[in-house]
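> predicted coordinates and the sequence they were generated for:
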Amino acid sequence: MSEWWREAWIVVQHEFSDLPAVGDFTRVCVRLLMATVLGGIIGYERESSGSAAGFRTHMLVALGAALFVLVPLQAGMESDDISRVVQGVVSGIGFLGAGAIIKHGQGLEVHGLTTAASVWLTCAIGLAAGMGHEATAIVSTFFALLILLLVRVIKTPDQGQAGKLPKT
């Protein structure tokens, strides 16, 4: 029986050997944590403005996007293959963003475009963090917050109907 346990332990060690060095483990943790935190920052802003896709959604989108590119990078995939992964992630996130867009009435009033765009941008930030471009991800998050917060402050109350299409 002890031979069986020894063999089982070797298999378990092999299964967890994708991060053999402390540096690799740290790199993965930093990238995933960075994506999650930056997604959370944008999500917090969206949730505080009453958006349906808020804190948790944006965190999960950024984390998932980072993981989708991090695993192929760890596996040693070529850049052409990774670009196809990125294309798939960006296409897939479009469906999630589309779910945030709501038309009222006869389609003259549209809501959720900013939330859909923020989910899409959060995905891009997660991809950047996952690929090791954390500085780019941080700068992008800063610009996103600048846009989301400043426009809300600058916008006057009568501009609240900006999503309404003119009647023709």
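Nice, I can see it.
> alpha carbons only for contacts and neighbour counts from here, please
Will do.
> which helix is the longest one in the chain?
Across the chain, the longest stretch assigned as helix under DSSP state H is helix 22-48.
> work out the gap between that helix and the centre of the chain.
Chain-centre distance of helix 22-48: 9 Å, with Cα atoms, centre = their mean, to the nearest Å.
> which strands or helices does it pack on?
helix 55-74, helix 113-130, helix 134-154 (3 or more Cα pairs under 8 Å, 6 or more residues apart in numbering; DSSP states H and E).
> out of those helices, deepest packed?
The highest mean neighbour count among the helices and strands packed on helix 22-48 belongs to helix 113-130 (a mean of 25), with neighbours defined as mean count of other Cα atoms under 10 Å.
> and the gap between the residue nearest the centre of the chain and Trp120?
By Cα atoms, centre = their mean, the chain has its centre lying nearest to Ala62, at 2.2 Å. Note on Ala62: its distance to Trp120, by Cα to Cα, to the nearest Å, is 10 Å.
> try Val153
Counting by Cα to Cα, the gap from Val153 to Trp120 is 23 Å.
> before we move on, the earlier item: save the helices and strands packed on helix 22-48 as CSV, and put in distance to Gln13 too.
Formatted as CSV, the helices and strands packed on helix 22-48 follow (distance: least, Cα to Cα, whole Å):
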stretch, distance to Gln13
helix 55-74, 18
helix 113-130, 25
helix 134-154, 30
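> structure two is appended below for comparative analysis:
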Amino acid sequence: MEQAALPDTLSTLDLLLRLGGATLLGMALGLDRELRGFSAGIRTHGMLSLAAAMVVISGMMLHHAVRAAGGDADPLRTVQGLYQALGFIGAGLVFTRRGGVHNLTSAGSIILAVAIGIAGGLGQWALACIATGLGLCVLTLVRIAERWLPGSGKARED
């Protein structure tokens, strides 16, 4: 089982790998949105994933410092706070027009980018990479397969 390093043992290189890796994986998710012309693209996904990784690392370091001083801290509140803030970003992306709901996939992709950032910040690379791969499959392969689903509105005319 993969184990995250204690916050007080993170070297500058480890910080760079965690933050950089989270950013790159988030950007990989944003590529699909960028290629499809959505405003939440490579930069947005990369920045949110980076921000999530940074907040989680900072929260873990703060947790360690508080515990070392004899205090009590719950690092999971950092993740909870991230997801509460993310709800506002996701809600701002989604809108309705002419009876249809738009940007749900972009909002979902951004939520995944933040989750990948959290995993990257914690050094959980297997989790982050698997989630990125599955997310890319959903964004690309499933979109292609949807064309042949009956009643999807995206089926080819024969």
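Nice, thanks for sending it over. Worth saying up front: this structure is predicted, and the values here are computed from it rather than measured.
> overlay them and tell me the TM-score.
The TM-score (TM-score structural alignment, normalised by the length of the second structure) is 0.81; 140 aligned residues with a Cα RMSD of 2.3 Å.
> just to revisit the earlier point, return the set of buried residues in the longest helix of the first structure.
28, 30-47 (16 or more other Cα atoms under 10 Å).
> just to revisit the earlier point, tell me the contacts of whatever residue of the second structure lines up with the residue nearest to the centre of the first structure?
Structural alignment (TM-score structural alignment) places Ala62 of the first structure against Ser49 in the second structure. The neighbours of Ser49 of the second structure, taking Cα atoms under 8 Å, 6 or more residues apart in numbering as the test, are 22-23, 25-26, 113-118.
> of the residues you listed, which ones are shared with the first structure?
Compared against the first structure with both residues aligned by TM-score structural alignment, their matches' Cα atoms under 8 Å, the contacts of Ser49 of the second structure retain 22-23, 25-26, 113-118.
> ok, back up a step: quickly name whichever of the contacts of Ser49 of the second structure is closest to Val56 of the second structure.
For the contacts of Ser49 of the second structure, the residue nearest Val56 of the second structure by Cα to Cα is Ile118; the value is 6.1 Å.
> show me what the closest one lines up with in the first structure.
With TM-score structural alignment as the criterion, Ile118 of the second structure matches Leu127.
> run through the residues that contact its match.
So Leu127 of the first structure contacts 35, 62, 65-66, 68-69, 86 (Cα under 8 Å, 6+ apart).
> what do you get for Ile110 of the second structure?
Contact analysis of Ile110 of the second structure by Cα under 8 Å, 6+ apart lists 40, 45, 48, 90.
> centre of the chain to stretch 40-59 of the second structure, how far?
7 Å.
> got it, and stretch 129-139 of the second structure?
With Cα atoms, centre = their mean, you get 11 Å for stretch 129-139 of the second structure.
> what range does it cover in the first structure?
Taking TM-score structural alignment, stretch 129-139 of the second structure hits residues 138-148 over in the first structure.
> what about the matching stretch, how far off from the second structure?
Comparison of stretch 138-148 of the first structure with the second structure after fitting gives an average deviation of 0.4 Å (mean Cα distance after the TM-score superposition for the first structure).
> distance of whichever residue in the second structure pairs up with Gly97 of the first structure from Ser109 of the second structure?
Aligned by TM-score structural alignment, Gly97 of the first structure pairs with Gly90 of the second structure. Counting by Cα to Cα, the separation of Gly90 of the second structure from Ser109 of the second structure is 9 Å.
> kindly report the same for Leu136 of the second structure.
9 Å.
> so what sits against both of these two?
What both Leu136 of the second structure and Ser109 touch, as defined by Cα under 8 Å, 6+ apart, is the set Leu29.
> and the match of Gly97 of the first structure, how many neighbours does it have?
Gly90 of the second structure sits with 19 neighbouring residues when counted by other Cα atoms under 10 Å.
> nearest residue to the residue nearest to the centre of the first structure in space, please, no chain neighbours.
Among residues not flanking Ala62 of the first structure along the chain, Gly126 sits closest, at 4.0 Å (Cα to Cα, 6 or more residues apart in numbering).
> these two touch, right, that neighbour and Leu60?
No - taking contacts as Cα atoms under 8 Å, Gly126 of the first structure lies outside contact range of Leu60: 9.4 Å.
> which residues do the two both contact?
Common neighbours of Gly126 of the first structure and Leu60 (Cα under 8 Å, 6+ apart) are 36, 39.
> many thanks, we can stop here.
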